[in-house]
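Undergrad: need a structure here:
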Amino acid sequence: MTDEETRRGRHETEDERADRMWTDLIQEVRVAQTGVQILFGFLLTVVFQQKYAQLSHVDKTIYIVTVVLGASATGALIGPVSLHRLVSGRRVKPEAVRLASRLTSIGLFLLLATMTASLVLILRVATHGGYVTWVVVAVLVWYLLCWYAVPLWARRRHSVR
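TA: This next block holds a predicted model:
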């Protein structure tokens, strides 16, 4: 057994590992894609509602930023599918997995920003309360905990030294 096999904890070739990692990545992307596409779809309908005309300039700006973030997140999270389709059969799967993983990470960050901006807009319009900032910060901290802190803690704690 090589040092690399010991570190990975599996007996697989580079191609087998790339195939496994690709399958895992696509399953993860499916979950995120569904969420961002539903959110983005709802965002696209807001501008056609009568209440949109009554929004303040600041709220309209927040809306536009949120739509652009949602569009960007959608692009990044659909990117791995296009990448796979365009490089399939070219024997570059390990590199494709790395690129798709980066796109997914960017997409998740953009999804985080989209959800946060959406929450800001909705709470500003729904409540006009001064506590909006505190609620948004609390939810953002929760997202950061769930999406980054806990996974990084688990990775660090359970990594083979």
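
Undergrad: drop to CA atoms for contacts and neighbour counts, all remaining ones
TA: OK.

Undergrad: ok, I106 - how many residues close by?
TA: When neighbours are defined as other Cα atoms under 10 Å, I106 has 17 of them.

Undergrad: can you tell me the helix or strand for the residue nearest to it when sequence neighbours are not counted?
TA: Counting by Cα to Cα, 6 or more residues apart in numbering, A76 is the residue found nearest to I106 once chain neighbours are left out, at 6.6 Å. For A76, the element it lies in under DSSP states H and E is helix 57-87.

Undergrad: just checking, what packs against that helix?
TA: With contacts taken as 3 or more Cα pairs under 8 Å, 6 or more residues apart in numbering; DSSP states H and E, helix 57-87 sits against helix 14-46, helix 93-127.

Undergrad: can I get the ones you listed in JSON lines with distance to C146?
TA: Output for the helices and strands packed on helix 57-87, formatted as JSON lines (distance: least, Cα to Cα, whole Å):
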{"stretch": "helix 14-46", "distance to C146": "14"}
{"stretch": "helix 93-127", "distance to C146": "11"}
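
Undergrad: how much space between the most centrally placed residue in the chain and Q33?
TA: Nearest residue to the geometric centre of the chain (Cα atoms, centre = their mean): L108, 1.6 Å. For L108, the distance to Q33 equals 9 Å [Cα to Cα, to the nearest Å].

Undergrad: also this sequence, please, to line up against the first:
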Amino acid sequence: MSEAEESEQERLKRNLNELLQELRVAQAGVQILFGFLLSIVFTDRYQDIDRYVRVTHLVTILFAACSVALLTAPAAWHRMLFRRGRREDIITIAHRFTVVGLGTLAAAMTGTVLLLGEVIVGGWVAILFGVVAGVGFTTLWFLLPLMQRHRDTIDSEGHPDGVPTGEPSHE
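TA: Coordinates of the predicted model:
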């Protein structure tokens, strides 16, 4: 069935399934990162690190924890509102949680790169690694997609203008 032949409920169901699939990918990564960051505290070397690295570590853990919360919240919302006719609300909220969750994940990944840079080489080189990581995540995850998004014109039904009926819109 083409997207043009989908009912509104079928479209919402497909959109929610696609979103939940995307979240599964991000959730696995952030949960592994969170576990890694937690395990660092239990190493012998952690007792000898300076305050700057400890604070950076704590802030990075907090960003990772926020990521876990935000990227798993859509599944909880879906489960709590299951069969209540709220699929469109769930998709709207889940989209917002996902975008913010990706932002906090990018911050956690940047902090992790900074931490590893501090432990391995230290100084301005570590900060440079962190800046490069932050710019890289921001560019790949937000700026480039937003630049592509602004090239599209979306009609009132959420389909790109100029897409003939029956052709996929490549959402």
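
Undergrad: hang on, the earlier thing: wait, the residue nearest to I106 of the first structure sits on F109?
TA: No. Using Cα atoms under 8 Å, A76 of the first structure makes no contact with F109, being 9.8 Å away.

Undergrad: between these two, which has more neighbouring residues?
TA: A76 (24 against 17).

Undergrad: got a list of what whatever residue of the second structure lines up with the more buried one touches?
TA: By TM-score structural alignment, A76 of the first structure lines up with L70 in the second structure. The contact partners of L70 of the second structure, taken as Cα atoms under 8 Å, 6 or more residues apart in numbering, are F97, T98, V100, G101.

Undergrad: now do the same for the last one: its match in the first structure.
TA: Translated: G101 of the second structure. By TM-score structural alignment, G101 of the second structure lines up with G107.

Undergrad: got a list of what that match touches?
TA: Residues counted as contacts of G107 of the first structure (Cα under 8 Å, 6+ apart) are S72, A73, T74, G75, A76, L77.

Undergrad: same thing with L114 of the second structure?
TA: Neighbour list for L114 of the second structure: A126, I127, F129, G130 [criterion: Cα under 8 Å, 6+ apart].

Undergrad: list the buried residues of the host helix or strand of the last one.
TA: Using DSSP H and E, the element containing G130 of the second structure is helix 123-138. By neighbour count on 16 or more other Cα atoms under 10 Å, the buried set for helix 123-138 of the second structure is A126, I127, F129, G130, V131, A133, G134, F137, T138.

Undergrad: now, which of the contacts of L70 of the second structure sits nearest I90 of the second structure?
TA: Set against I90 of the second structure, the nearest of those by Cα to Cα is F97 (10.3 Å).

Undergrad: quick check: the closest one touching S67?
TA: No. The criterion here is Cα under 8 Å, and F97 of the second structure misses it with S67 at 9.1 Å.

Undergrad: neighbour count for these two, which is higher?
TA: The neighbour comparison of F97 of the second structure against S67 (other Cα under 10 Å) goes to S67, with 28 against 19.

Undergrad: now the more buried one: closest residue in space, sequence neighbours ignored.
TA: Leaving out its chain neighbours, the residue that sits closest to S67 of the second structure by Cα to Cα, 6+ apart is G101, at 4.7 Å.

Undergrad: distance of that neighbour from L23 of the second structure?
TA: As judged by Cα to Cα, G101 of the second structure and L23 of the second structure stand 10 Å apart.

Undergrad: mutual contacts of those two, please.
TA: With contacts defined as Cα under 8 Å, 6+ apart, the residues adjacent to both G101 of the second structure and L23 are L71.

Undergrad: can you pull the buried residues of stretch 91-106 of the first structure?
TA: Buried residues in stretch 91-106 of the first structure, counting neighbours by 16+ other Cα under 10 Å, are found at K93, P94, A96, V97, L99, A100, S101, L103, T104, S105, I106.

Undergrad: who touches both of L108 and Q33 of the first structure?
TA: Overlap of the contact sets of L108 of the first structure and Q33 (by Cα under 8 Å, 6+ apart) consists of L77.

Undergrad: reformat the contacts of G107 of the first structure as TSV; add distance to Q37 of the first structure.
TA: Below are these laid out as TSV (distance: Cα to Cα, whole Å):
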residue	distance to Q37 of the first structure
S72	11
A73	9
T74	7
G75	10
A76	12
L77	10
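
Undergrad: looking at those residues, which is nearest H11 of the first structure?
TA: Nearest to H11 of the first structure out of these is L77 (Cα to Cα; 30.2 Å).
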